[in-house]
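J.: Any chance you could fold what I've pasted below:
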Amino acid sequence: MAEPRTDRLLLRRWRDPDLEPWAAMNADPEVRQHLGDVLTREQSDASVARFRAAFDRRGYGWWAVEVRATGEFIGFAGLDDVDDGMPFTGVEIGWRLARSAWGQGYATEAALAVLAHGFDTLALPEILAVTTATNLRSQAVMRRIGMTRDPADDFDDPTAPEGPLRPNVLYRISRGTGTGKRES
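T.: Sure thing, here's the model as predicted:
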């Protein structure tokens, strides 16, 4: 399967050397601010094992994101089936980057490549995105890639504890309504 590329990024399958920087990201409270508790190294490694297995099973999932010019691992981006128990179904786009990669347009660039893959390669009719109501950075990326939010779709995440992680927003984009330049 082709690995999406942009001018600056490669979205690729996970490699063992990614485990250490991924664990460092998952141990960073700022990176995890809208996701819940930081992860142990074992929990972080187990997440990559799940990502690899899901990708093998379905043919899509979470790619590692690498800066093409340097080979540096900076996070992940991809598609995943919406978790059971949510008040909607479908395929969800997501991304998570190391703090050192924030503010450089990488999330938007990776997300556009993921959208292109989802619509052009997988022929998905719609892609969703979910985040906490307080995660304004991710919501800005969602808007930049052409997604829209209907406040009537907002929901309380049934898997989150009471508190700031429970109120969530839902963004959507349908095939053929994307924005920006997409490369693959």
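J.: alpha carbons only for contacts and neighbour counts from here, please
T.: Fine.
J.: Tell me, how many residues neighbour the nearest residue to Asn135 once chain neighbours are set aside?
T.: Once flanking residues are discounted, Asn135 sits nearest to His34: 6.4 Å by CA to CA, 6 or more residues apart in numbering. Burial of His34 is recorded as 17 neighbouring residues (other CA atoms under 10 Å).
J.: ok now do the nearest residue to Asp18 once chain neighbours are set aside, which residues does it touch?
T.: Using CA to CA, 6+ apart and skipping residues adjacent in sequence, the residue nearest Asp18 is Phe73, 6.5 Å away. The contact partners of Phe73, by CA atoms under 8 Å, 6 or more residues apart in numbering, come to 18, 21, 64-67.
J.: From Glu92, how far out is Phe73?
T.: Applying CA to CA, to the nearest Å, the value for Phe73 to Glu92 is 22 Å.
J.: Show me what the host helix or strand of Ala111 is packed against.
T.: Assigned by DSSP states H and E, Ala111 belongs to helix 106-116. For helix 106-116, the packing partners by 3 or more CA pairs under 8 Å, 6 or more residues apart in numbering; DSSP states H and E come out as strand 9-12, strand 73-81, strand 91-97, helix 136-144.
J.: picking up where we left off before, restricted to strands, list the contacts of Phe73.
T.: The strands, defined by DSSP state E, take in 64-67 from those.
J.: Next, the second sequence, to be compared with the first:
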Amino acid sequence: MHVFLATERLVLRPFTDTYADADRLFALDNDPEVMRFLNGGKPVSREAIQARSLPRLLRDYPCWGTRGYWAAEEKATGAFLGWFEFRPSDEHSAAVVELGYRLRQAAWGKGYATEGSCALVGKGFTDLGVERITANTMAVNARSRRVMEKAGLTFLRSFTGDWPEAVEGSEHGEVEYGLTRADWEQRR
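T.: This next block holds a predicted model:
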């Protein structure tokens, strides 16, 4: 197994096109609480996982020659925890990347999202040529906002996204957080 990044408790590895990874994603995306701030907690079909989700997670980005989404596993047990996004905004430039995460409920409240995010921020600025990191969530998603803050990102703006179907809380809009390499270096 190729490891993209390892922390004290996590291993981030590329997704595969196996049934095992498709099953893991299906379970993750069919937890109403996990999907609450994404689609209002509606179930996601296995066909949607195969046709839309998995291809997006398997995509390589030419500027890095590697992926932008990583399966997260608990280092001690190998248990699937969810995934992290660290994806260039422009596939030909690593200057600006988007940070994101989606973890199983069993992994919530244990610091995994913060640990993985901090490690990706460090790797981005030290090894991958990243100049700026952004992250977005619904304004009412306090847990995700806290992870962004703990990872060193600061609030940049509120905005109204274009939701195909409104979900509870979307009326409050979305927020963007960010961190530049210069600010990250200054804080170290």
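J.: picking that back up, export the helices and strands packed on helix 106-116 of the first structure to TSV and tack on distance to His117 of the first structure?
T.: TSV is the format used below for these (distance: least, CA to CA, whole Å):
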stretch	distance to His117 of the first structure
strand 9-12	11
strand 73-81	9
strand 91-97	11
helix 136-144	16
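J.: looking at those, which is closest to Leu39 of the first structure?
T.: strand 91-97 (14.0 Å; CA to CA).
J.: Can you check which part of the second structure the closest one sits on?
T.: Under TM-score structural alignment, the alignment places strand 91-97 of the first structure onto residues 97-103 of the second structure.
J.: Quick one: residues in contact with the matching stretch.
T.: Contacts for stretch 97-103 of the second structure (CA under 8 Å, 6+ apart): 28, 34, 81-89, 113, 117, 130, 132-136.
J.: got it, and stretch 19-36 of the second structure?
T.: Contacts for stretch 19-36 of the second structure (CA under 8 Å, 6+ apart): 15, 40-46, 49-50, 54, 80, 82, 102-105, 167.
J.: Of the residues you listed, which belong to strands?
T.: Among the contacts of stretch 19-36 of the second structure, the residues falling in strands (DSSP E) are 80, 82, 102-103.
J.: Now tabulate those residues in TSV and tack on distance to Ser144 of the second structure.
T.: Shown next, in TSV, are those (distance: CA to CA, whole Å):
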residue	distance to Ser144 of the second structure
Phe80	19
Gly82	14
Arg102	10
Leu103	11
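J.: quick one: which of those is nearest Tyr177 of the second structure?
T.: Tyr177 of the second structure lies nearest to Arg102 out of those, by CA to CA, at 16.9 Å.
J.: Next one: the closest one from Thr180 of the second structure, what distance?
T.: Relative to Thr180 of the second structure, Arg102 of the second structure is positioned 23 Å away (CA to CA).
J.: Tell me which residue of the first structure matches up with Leu54 of the second structure.
T.: That one, Leu54 of the second structure, aligns with Val48 by TM-score structural alignment.
J.: That match and Asp153 of the first structure, how far apart?
T.: Per CA to CA, Val48 of the first structure is found 30 Å from Asp153 of the first structure.
J.: Likewise for Trp14 of the first structure?
T.: With distances taken as CA to CA, Trp14 of the first structure is found 33 Å from Asp153 of the first structure.
J.: and these two? which has more neighbours close in?
T.: Taking other CA under 10 Å, Trp14 of the first structure and Asp153 do not tie; Trp14 has more neighbours (18 against 13).
J.: who's in contact with the more buried one?
T.: Here Trp14 of the first structure is in contact with 48, 52, 63-64 (criterion: CA under 8 Å, 6+ apart).
J.: corresponding residue for the residue nearest to Asp18 of the first structure in the second structure?
T.: When the second structure is aligned by TM-score structural alignment, Phe73 of the first structure is paired with Phe80.
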